[in-house]
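# Output the structure for:
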Amino acid sequence: MNHFTAFTVAITLGLCATATQARDLGPDEALRLRDAGTIQSFEKLNAAAIGRHPGATVKETELEESYGKHLYQVELRDAKGVEWDLELDAATGEILKDHQDT
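Prediction:
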């Protein structure tokens, strides 16, 4: 196996491993986690995201599990029409990422 082929295989395996680390959680599982107190309510998580961008509206949300941690993804549109992508720790409500959607 030459170096280029080995490099290509290593990159492909790395991308596949990364892709399998995160999984989307369905509504039933999300509600079970909320009811068990494992994650915060969706209302609290949305309020935390909107608190970062007052006057924004929630466009889309998604709950996923990545590396054993529950992450809440929120897409917002602010009063000026700018779209934002936020990622919160679903257990604590801490904002982990906040960037303008490009």
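
# alpha carbons only for contacts and neighbour counts from here, please
Noted.

# Can you show me the strands along this structure?
22-24, 57-66, 69-77, 83-89, 95-100 (DSSP state E).

# Counting by contacts, list what the first one packs against.
In this structure, strand 22-24 makes packing contacts with strand 57-66, judged by 3 or more CA pairs under 8 Å, 6 or more residues apart in numbering; DSSP states H and E.

# okay, the strands of the chain in a markdown table with mean neighbour count and distance to residue 41 next?
Supplementary listing: those in a markdown table, determined by neighbours: other CA atoms under 10 Å; distance: least, CA to CA, whole Å:
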| stretch | mean neighbour count | distance to residue 41 |
| --- | --- | --- |
| strand 22-24 | 14 | 17 |
| strand 57-66 | 16 | 12 |
| strand 69-77 | 21 | 11 |
| strand 83-89 | 20 | 12 |
| strand 95-100 | 13 | 15 |
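
# for comparison, sequence B:
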Amino acid sequence: MKKLTTLFALATLATAANMAQARDLGPDEALKLRDAGTVQSFEKLNQAALAKHPGSKVEETELEEEYGRYIYQVELRDAQGVQWDLELDASTGQVLKDHQDD
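Prediction:
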């Protein structure tokens, strides 16, 4: 029983540590990073996402800092009504993830 409790405690700490590695950035901080040139313009990042799914529309965006890297998350809906979730490196515009939402 003691091993199970210890294992559960370690799993909980690992989950909390992973969650602490990502943080959402508010609009003011996101604009400061854009203005400083740390991240690309949001229009340019949206264009990069839309290029992966032509004819789609941007539904939601979010900027996060994960493990010291700025990640721009975009939700798109294509002409067929399919929702896509993309993650881009906000500094380079490189598409890191592109998958259909469940």
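
# Would you tell me which of the strands of structure 1 gets closest to residue 33 of structure 1?
For those, the distance to residue 33 of structure 1 is smallest for strand 69-77, at 9.5 Å, taking CA to CA.

# any chance of the strands of structure 1 in TSV, with distance to residue 4 of structure 1 too?
Putting the strands of structure 1 into TSV (distance: least, CA to CA, whole Å) gives the following:
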stretch	distance to residue 4 of structure 1
strand 22-24	29
strand 57-66	31
strand 69-77	35
strand 83-89	36
strand 95-100	35
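
# Minimum distance to residue 47 of structure 1: which of those strands has it?
Using CA to CA as the measure, strand 57-66 is the one of the strands of structure 1 that comes nearest residue 47 of structure 1, at 9.6 Å.

# Just the residues contacting the closest one, thanks.
Applying CA atoms under 8 Å, 6 or more residues apart in numbering, the contact partners of strand 57-66 of structure 1 are 21-26, 30, 46, 50, 70-78, 90.

# Check stretch 69-77 of structure 1 too.
Outside stretch 69-77 of structure 1, the residues that reach it (CA under 8 Å, 6+ apart) are 39, 45-46, 49-50, 56-65, 83-91.

# Quickly note the distance from the residue nearest the centre of structure 2 to residue 44 of structure 2.
Here the mean C-alpha position of structure 2 is nearest to the C-alpha of residue 73 (CA atoms, centre = their mean), at a distance of 3.4 Å. The spacing between residue 73 of structure 2 and residue 44 of structure 2, counted by CA to CA, to the nearest Å, is 13 Å.
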